[in-house]
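S.K.: Fold the following, please.
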Amino acid sequence: MSVLLMADITVFVLSVLVGFEVISKVPATLHTPLMSGANAIHGIVFVGVMLLAATAASVLGYVVVFVAAAFAAMNVTGGYVVTDRMLTMFRTGRQVRS
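M.R.: Modelled structure (predicted):
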């Protein structure tokens, strides 16, 4: 195993542990707004997908780009759907849309 791969794995594991600690400390009343906002901000993943698409040269590369684009689209769409559902709780009877 190369030194760079070991460093990448170390950073990944540490980021997972820190992310879990941060998210687990969020109170339940803030969890939905925080997660919906974070999912919406993850639209930057589309920029990464476009950069990967420009460098894809094989069938495997195109498959990886397609899967990344699909997951990015689901993540961003889910963020907006959760935000919309959360905001409908605060609308009055006349403003609720079906």
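
S.K.: Every contact and neighbour count from this point should use C-alpha atoms.
M.R.: Noted.

S.K.: contacting residues around residue 29?
M.R.: Contacts for residue 29 were tallied using CA atoms under 8 Å, 6 or more residues apart in numbering; there are none.

S.K.: State the distance from residue 45 to residue 90.
M.R.: When CA to CA, to the nearest Å is applied, the distance between residue 45 and residue 90 equals 30 Å.

S.K.: how about this one, so we can line them up?
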Amino acid sequence: MITILTLFVLAAFVGVEVVSKVSSTLHTPLMSGANAIHGIILVGAILVTAHSPNIGLTILGFIAVLLATINLVGGFVITDRMLEMFSAKNAPKQPSSEGGAK
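M.R.: Have a look, this model is predicted:
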């Protein structure tokens, strides 16, 4: 148990260090990749839950599906917000070709 806890703490420190060193222009592509991974995790959680032999594992699988769904949707919301930061705030409107002079 101590070994597992030690690995968890070390992984958390390494994760914080790695993420803090990423420049802001790379966060959106990284979030897109993370969303793909979370989608795979969600499909795996659904498949494992569908084949669970008893009610306890089914409940645990349902919690895993719920958390993976929240994580996936949250990732897409964050990615959308980050992409909005790079879009033009007051982009000039292009004149339409309809209704012009003939």
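
S.K.: thinking again about what came up before, counting neighbours, go ahead and name the busier of residue 45 and residue 90 of structure 1.
M.R.: Each of residue 45 of structure 1 and residue 90 had its neighbours counted (other CA atoms under 10 Å), and the higher figure belongs to residue 45 (17 against 10).

S.K.: Determine which residue in structure 2 is aligned with the more buried one, please.
M.R.: Following TM-score structural alignment, the counterpart assigned to residue 45 of structure 1 within structure 2 is residue 41.

S.K.: element containing that match, please.
M.R.: Using DSSP states H and E, residue 41 of structure 2 sits in helix 27-50.

S.K.: Structure 1: strands as residue ranges?
M.R.: All residues of structure 1 lie outside strands when identified by DSSP state E.

S.K.: what about the longest helix in structure 1?
M.R.: helix 59-88 (DSSP state H).

S.K.: got the contact list for the residue nearest the centre of structure 2?
M.R.: In structure 2, the C-alpha nearest the mean C-alpha coordinate belongs to residue 75, at 2.8 Å (CA atoms, centre = their mean). The neighbours of residue 75 of structure 2, taking CA under 8 Å, 6+ apart as the test, are 31-32, 34-35.

S.K.: Now do it against residue 13 of structure 2, distance only.
M.R.: When CA to CA is applied, the distance between residue 75 of structure 2 and residue 13 of structure 2 equals 21 Å.

S.K.: can you check residue 47 of structure 2 too?
M.R.: Spatial separation of residue 47 of structure 2 from residue 13 of structure 2 under the definition CA to CA is 32 Å.

S.K.: ok, now residue 82 of structure 2?
M.R.: 25 Å.

S.K.: Those two: who's more crowded?
M.R.: Neighbours per residue, other CA under 10 Å: of residue 82 of structure 2 and residue 13, the larger number sits with residue 82, 16 against 11.
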